[in-house]
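# The following comprises the amino acid sequence and a computationally predicted model.
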Amino acid sequence: MEERDEQGNEEPMTPTEFRTELADLLRRGSQGEISFDRAWTFRDSQMDIPDWMVEITELQKCDDD
């Protein structure tokens, strides 16, 4: 859930917050109908914000022998 300051601006996330939110999105998506073995491109209209490509690949579970 995004945090906002008194002016309504988004607050920056910490690495821990980002990882937690990303893990939650992946769990929720895997329970839905989202196919993760692909890449997504995100373009931002603000020039000071970079554009991103994100690739998510499902990993095989490790055997804990």
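Cool, the structure landed. Numbering: from 1, shown residues only.

# C-alpha from now on. contacts and neighbour counts both.
Will do.

# What's the separation between residue 26 and residue 56?
To residue 56, residue 26 is 9 Å away according to CA to CA, to the nearest Å.

# sorry, that was for residue 39
Taking CA to CA, one finds residue 39 at 6 Å from residue 56.

# Over to residue 15?
Taking CA to CA, one finds residue 15 at 18 Å from residue 56.

# next up, a second structure to put side by side with the first:
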Amino acid sequence: MHPVKKIQFEIATIHDMAYNPHVDKYLKVLEDLIKDGYILVFYMDGEVSTTIRDLKHFSNFKKSFNL
């Protein structure tokens, strides 16, 4: 059995990156991680806010932040 490839982030990171000129590069890295089989887990105030396992969910996630 293969270990689960999971990476945790604070959702505040997305808020902080919204107007950063490097946001597209950052989002591309996250997209590449998903393509490589990683699960992205976003936390807010110490609680799981969302878990992203596929590109469709990631696309919707980006839209919710107007990215």
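Received the coordinates, thanks. Quick caveat, the model's predicted, so the values are computed rather than measured.

# what's the TM-score here?
Put the two chains on top of each other and the TM-score (TM-score structural alignment, normalised by the length of structure 1) is 0.35; 35 aligned residues with a CA RMSD of 3.7 Å.

# follow-up on the earlier one: out of residue 15 and residue 56 of structure 1, which sits in the more crowded spot?
Applying other CA atoms under 10 Å to residue 15 of structure 1 and residue 56 shows that residue 56 carries more neighbours, namely 12 against 9.

# I'd guessed that one sits against residue 30; true?
No: if you go by CA atoms under 8 Å, residue 56 of structure 1 and residue 30 don't touch, sitting 11.7 Å apart.

# list the helices and strands the longest helix along structure 2 packs on?
The longest helix of structure 2 (DSSP state H) is helix 23-35. In this structure, helix 23-35 of structure 2 packs against strand 39-44, helix 55-64, with contacts taken as 3 or more CA pairs under 8 Å, 6 or more residues apart in numbering; DSSP states H and E.

# What residues sit buried inside it?
27, 30-31, 33-34 (16 or more other CA atoms under 10 Å).

# ok and it relative to strand 39-44, angle-wise?
Angle of helix 23-35 of structure 2 versus strand 39-44, following axes from the mean of the first three to the mean of the last three CA atoms, to 10 degrees, is 130 degrees.

# ok so, going back, deepest in the core, which of the helices and strands packed on helix 23-35 of structure 2 is it.
Among these, strand 39-44 has the highest mean neighbour count (mean count of other CA atoms under 10 Å), at a mean of 18.

# Which strands and helices lie in contact with it?
strand 6-10, helix 11-17, helix 23-35, strand 47-52.

# could I get those as JSON lines with distance to residue 41 of structure 2?
Putting these into JSON lines (distance: least, CA to CA, whole Å) gives the following:
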{"stretch": "strand 6-10", "distance to residue 41 of structure 2": "5"}
{"stretch": "helix 11-17", "distance to residue 41 of structure 2": "9"}
{"stretch": "helix 23-35", "distance to residue 41 of structure 2": "11"}
{"stretch": "strand 47-52", "distance to residue 41 of structure 2": "4"}
